[in-house]
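J.: here you go, sequence then predicted model.
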Amino acid sequence: MFFDSQNKINSFENPIDYIEEHIYKFGIDLFRDSPNLLTLNFRGQWRNYKVIFSWDEYNQIISVSSHFDINKKEKISKNIYSLVSIVNEKVNLGYFHFCSKVKTVFFKYQVSVKGFDFLNQEQVEDLLNVVTKECDKYFPAFYLYFFKKQDPKYVLSASLIETYGEA
């Protein structure tokens, strides 16, 4: 990191430094796994999410990912891929994917920061907000799928209520 004449942080070589500095101010539990990896626990609407920020220095990309701490020991039907596909058509930024190895759903979002010397506070908040907003919105659908009925159309219609206008 670089400092100006007033000893304030001016820019970071590694954006994870700034993300850590900003998130630390809010008293959120975080852990610096390595110079390019930051893990934190963030409270969403439905539960706490483990959010991971990683920095790819070569490509200058920040990746933000989270996973639903839900998994089912029994067999999960292949319809999970249909559900993920339908959900991904509705997601504004990022994407969900099902990992068959750990039998849970992950959300991932990536941002290129080529040409930027620093991240501002709003950008860091946006990175975190995108993850929590999308995870909060679609968590009920995946939860219903895992524990109630493995029918993608049913769980989406039962869990998503789209609102239009004001009441």
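T.: Alright, I've got the coordinates. Residues are numbered from 1 along each chain as shown.

J.: rest of the way, CA atoms for contacts and neighbours
T.: Fine.

J.: contacting residues for the residue nearest to the spatial centre of the chain?
T.: Per Cα atoms, centre = their mean, the C-alpha nearest to the average position across the chain is that of residue 131, at 3.2 Å. When the contact criterion is Cα atoms under 8 Å, 6 or more residues apart in numbering, the partners of residue 131 are 51, 64-66, 107-109.

J.: so how far is the lengthiest helix in the chain from its chain's centroid?
T.: When the chain is parsed with DSSP state H, its longest helix is helix 121-147. Relative to the chain's own centre, helix 121-147 is displaced by 6 Å; criterion: Cα atoms, centre = their mean, to the nearest Å.

J.: alright, now check it against this:
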Amino acid sequence: MMDVDEFELERETSAPIDMLEHYFTAHGWSCERGEDEIVANFQGSWAQYELRAIWREEDNVLQFLALPDIRVATDKRLTVYETIGLINEQLWLGHFELWASSGLVLFRHAALLEGDDGAVLTLQQAETLVEAAIEECERFYPVFQFVLWAGKTPQEAIAAALIETQGEA
């Protein structure tokens, strides 16, 4: 298996979906791709994440989604919407959403890509897209769990989940 450093030397830019496929493969993550879309699975600390990228060539936009396997029952959606609002105030890149039709919580952000020979994605951009999504999902997953399963208010859940710890237990 090729590691990320070897990949970086081999290819620094590529078509967006191609670059993400190489990035996922270099990390050993299973993935499936179509012409304008790729889906990978990643095991995080809290959950199995589905990572999905969709390339919109007509707009030169790469949309990146991370789905942390959180489904919200109808009676909890108002509280989760409030939670998402408070979380999103703290984010610089991307945002959380709750899809009304399915009750799924997801993290989403997009990149506008341009280049002299068509839109390309650099390895650094791919790392930023993927790592930002995973980091935010990992950071805020406990907040959603505290709200959904422990009955905490959004403010209590954020305070409890984002405590800075020293060392490891």
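T.: Sure thing, it's come through. Values in this document were obtained by computation on a predicted structure and should not be read as measured data.

J.: my read: residue 21 of the second structure touches residue 31, true?
T.: Yes - contact between residue 21 of the second structure and residue 31 holds when scored by Cα atoms under 8 Å: they sit 7.3 Å apart.

J.: what's the helix or strand for residue 17 of the first structure?
T.: Secondary structure assignment for residue 17 of the first structure, by DSSP states H and E: helix 15-24.

J.: and that helix, which residues are buried?
T.: Along helix 15-24 of the first structure, these residues count as buried under the neighbour rule (16 or more other Cα atoms under 10 Å): 15-20, 23.

J.: the next helix or strand after it: which residues count as buried?
T.: Downstream of helix 15-24 of the first structure, the first helix or strand assigned by DSSP H and E is strand 30-34. Of all the residues in strand 30-34 of the first structure, those buried under the rule 16+ other Cα under 10 Å are residue 30.

J.: can you spell out which helices and strands pack onto strand 30-34 of the first structure?
T.: In terms of contacts (3 or more Cα pairs under 8 Å, 6 or more residues apart in numbering; DSSP states H and E), strand 30-34 of the first structure is packed against strand 37-43.

J.: that older thread, now do the shared contacts for residue 21 and residue 31 of the second structure.
T.: Counting by Cα under 8 Å, 6+ apart, the contacts common to residue 21 of the second structure and residue 31 are residue 38.

J.: list the residues that contact residue 52 of the second structure.
T.: 37-40, 64-66.

J.: residue 33 of the second structure too?
T.: 21, 39.

J.: what of the one 10 residues further on?
T.: Remark: with contacts taken as Cα under 8 Å, 6+ apart, residue 43 of the second structure is in contact with residue 49.
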